[in-house]
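Q: Predicted model follows, preceded by the sequence.
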Amino acid sequence: MLFEVDTDITGVTVCLLALAWVNIIDARRDQEVARELVQRCAAPAKRGFLYRNDLPGKDRWSTFVPLLRRTKSGRPIKADCEDQAAAHAAAFHLTEPHRVVEVAITHPGEGQLAHAYLVVDGHPFDPCVPNGMKQPPQSFYGSGTTARLRVFDPCLLFGLSCPNPFSSPLRST
């Protein structure tokens, strides 16, 4: 599937949020996907994911399932910033739904690359840094033109039936 978009940073951030939503839905519908997603996002640096920039002019945005399918068993998933941000947003949402998680994209200025990351409880969280990307200065996050969107539950938002595999049913006493 080829999905082509020509929009501003807010529109692109909506696309990033959509990747996170698809990851949440896929994880809720398949416990193996949920387990892999959470394990890889919680794995030590460079074990679950490995930062790799896409080739110039070949920017590919992927949800977690195709990334997993392209990866040999036991190897880290090679992914760039938007793939890792969308995966980690879903993992946070599934395992820590009380946290305020936002997907974010910052474009620092003309001639510079935009970068996707998360804002968790008001603080930047960049999953790419422990996975091999050079740490930008703290002043980078939120600089230039930045768009942030909160991750809400897509199943509730769209009226889908997809239970969270990480929440246990309430027990009556």
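A: Right, received. Where do you want to start?
Q: C-alpha only now, for contacts and for neighbours.
A: Fine.
Q: Where do the helices of the chain begin and end?
A: Assigned by DSSP state H, the helices in the chain fall at 9-29, 31-42, 64-69, 81-95, 154-158.
Q: Can you tell me which of the ones you listed is most buried?
A: helix 81-95 (a mean of 26; mean count of other C-alpha atoms under 10 Å).
Q: that older thread, the helices of the chain into JSON lines, with extra columns for distance to A104?
A: Converted to JSON lines, the helices of the chain look like this (distance: least, C-alpha to C-alpha, whole Å):
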{"stretch": "helix 9-29", "distance to A104": "7"}
{"stretch": "helix 31-42", "distance to A104": "18"}
{"stretch": "helix 64-69", "distance to A104": "18"}
{"stretch": "helix 81-95", "distance to A104": "8"}
{"stretch": "helix 154-158", "distance to A104": "18"}
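Q: any idea how far the spatially closest residue to E102 that is not a sequence neighbour lies from V101?
A: Distances taken as C-alpha to C-alpha, 6 or more residues apart in numbering put R150 closest to E102, at 4.1 Å, once the chain neighbours are dropped. Separation of R150 from V101 (C-alpha to C-alpha, to the nearest Å): 6 Å.
Q: Who has more neighbours out of the two?
A: Using other C-alpha atoms under 10 Å as the criterion, R150 and V101 rank with V101 on top: 26 against 15.
Q: returning to that earlier point: to F125, which of the helices of the chain lies closest?
A: helix 81-95 (9.0 Å; C-alpha to C-alpha).
Q: Show me what the closest one is packed up against.
A: helix 9-29, helix 31-42, strand 101-107, strand 115-120 (3 or more C-alpha pairs under 8 Å, 6 or more residues apart in numbering; DSSP states H and E).
Q: separation between L17 and E32?
A: In terms of C-alpha to C-alpha, L17 sits 22 Å off from E32.
Q: And the helices and strands packed on helix 81-95: which comes nearest F92?
A: Of all the helices and strands packed on helix 81-95, strand 101-107 comes closest under C-alpha to C-alpha, at 7.4 Å.
Q: between that closest one and helix 9-29, how big is the angle?
A: With axes from the mean of the first three to the mean of the last three C-alpha atoms, to 10 degrees as the basis, strand 101-107 and helix 9-29 are set at 150 degrees to each other.
Q: Check it against this one:
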Amino acid sequence: MNSKVDVKAHTETYDNLVTYSSVKKEEVKTTAVKKLEDELKKAQEKADKLEKELGEANQKTQAANKEVEKLQAKLDVRTKNIRLKSAKSKKAKQATIRWAKVKNVDGYVVEYSTKANMKSAKKKNVKASTISLTVKNLKKGKKYYVRVRGYKVIDGQKVYTQYSAKKAVKIKK
């Protein structure tokens, strides 16, 4: 096979005569290959850029999913209801408060006050395994109001359930 191929790549006119220049087959091939290689390189760069964007989008999606899980956990805790079973005073200066156990809480907060609006209420924290609390050093003959709520620690913050209904207890004399 002949290494030279006549190609009408360039024409020139001299004194009404048309002449064609000769171009080597390898030169034509090299030009075409270079063009394809450039296109391939551009396509690869575009693919790399899209892959990077996809990776960033996946990371954002994962972060958003974690945030949704945290919010769902907070919502699950906040919608739980604590049921206050009883508030009784069997001995002078003390009251025993009992409540129903709630799943997936880390502990409970028991509040008690002499005011029905729970202003200046005192608080006692107890573990999740506890379902009763005896409060001591209360005033004899006074009426106390008590309520309970649970909490769960999510990302280092306490998320509280709703309060139970208030119950009143009169302390024995």
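A: Cool, got the structure. Everything numeric here is computed off the predicted structure, so don't read it as measured data.
Q: Quick TM-score on the pair, please.
A: Here the TM-score for the pair of chains, by TM-score structural alignment, normalised by the length of structure 1, is 0.25; 74 aligned residues with a C-alpha RMSD of 5.1 Å.
Q: thinking again about what came up before, in this structure the residue nearest to E102 of structure 1 contacts A90, no?
A: No. Using C-alpha atoms under 8 Å, R150 of structure 1 is not in contact with A90, being 11.6 Å away.
Q: Distance of N65 of structure 2 relative to V28 of structure 2?
A: 55 Å.
Q: That should have said V146 of structure 2, apologies.
A: 93 Å.
Q: ok, these two, which is more surrounded?
A: V146 (27 against 13).
Q: Please name the nearest non-neighbouring residue to that one.
A: Nearest to V146 of structure 2 is Y112, by C-alpha to C-alpha, 6+ apart, at 4.3 Å.
Q: ditto for V38 of structure 1
A: Nearest one to V38 of structure 1, counting by C-alpha to C-alpha, 6+ apart, is A91 at 5.3 Å.
Q: Check R35 of structure 1 too.
A: Using C-alpha to C-alpha, 6+ apart, the closest residue to R35 of structure 1 is A27 (7.9 Å).
Q: List the contacts of that neighbour.
A: With contact set as C-alpha atoms under 8 Å, 6 or more residues apart in numbering, A27 of structure 1 has these partners: V33, A34, R35, L37, P165.
Q: Pick the one among the residues you listed closest to F49 of structure 1.
A: The closest of these, once distances to F49 of structure 1 are taken by C-alpha to C-alpha, is L37, at 10.4 Å.
Q: List the residues that contact that closest one.
A: A27, F64, A87, A91.
Q: With respect to I77 of structure 1, which of these is nearest?
A: Checking the contacts of L37 of structure 1 one by one against I77 of structure 1 (C-alpha to C-alpha), the nearest turns out to be F64, at 9.3 Å.
Q: ok, that closest one touching A85?
A: No. With contact defined as C-alpha under 8 Å, F64 of structure 1 does not count as touching A85 (10.5 Å).
Q: Quick check: buried residues in the longest strand belonging to structure 2?
A: Assignment by DSSP state E gives strand 143-154 as the longest strand of structure 2. Of all the residues in strand 143-154 of structure 2, those buried under the rule 16 or more other C-alpha atoms under 10 Å are K143, Y144, Y145, V146, R147, V148, R149, G150, Y151, K152.
Q: Stretch 47-65 of structure 2 too?
A: Taking 16+ other C-alpha under 10 Å as the criterion, stretch 47-65 of structure 2 shows none as buried.
Q: In structure 2, what residue spans correspond to strands?
A: 4-5, 11-14, 17-20, 23-24, 84-88, 94-99, 107-113, 122-127, 132-136, 143-154, 157-160, 167-170.
Q: Give me the helices and strands touching the fourth one, please.
A: Read that as strand 23-24 of structure 2. Strand 23-24 of structure 2 packs on strand 4-5, going by 3+ C-alpha pairs under 8 Å, 6+ apart.
Q: T61 of structure 2: which of the strands of structure 2 is closest?
A: Here strand 143-154 is closest among these (C-alpha to C-alpha), at 20.6 Å.
Q: What is the closest one packed up against?
A: Taking 3+ C-alpha pairs under 8 Å, 6+ apart as the contact cut, strand 143-154 of structure 2 packs with helix 25-78, strand 84-88, strand 107-113, strand 157-160, strand 167-170.
Q: Helix 25-78 and that one, what's the angle between them?
A: Going by the same axes, to 10 degrees, strand 143-154 of structure 2 makes 160 degrees with helix 25-78.
Q: Between strand 84-88 and strand 143-154 of structure 2, find me the angle.
A: Using the same axes, to 10 degrees: strand 143-154 of structure 2 against strand 84-88 is 140 degrees.
Q: re the thing from before, just put the strands of structure 2 in CSV and tack on distance to L50 of structure 2.
A: Formatted as CSV, the strands of structure 2 follow (distance: least, C-alpha to C-alpha, whole Å):
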stretch, distance to L50 of structure 2
strand 4-5, 43
strand 11-14, 45
strand 17-20, 46
strand 23-24, 39
strand 84-88, 57
strand 94-99, 57
strand 107-113, 48
strand 122-127, 51
strand 132-136, 59
strand 143-154, 36
strand 157-160, 38
strand 167-170, 62
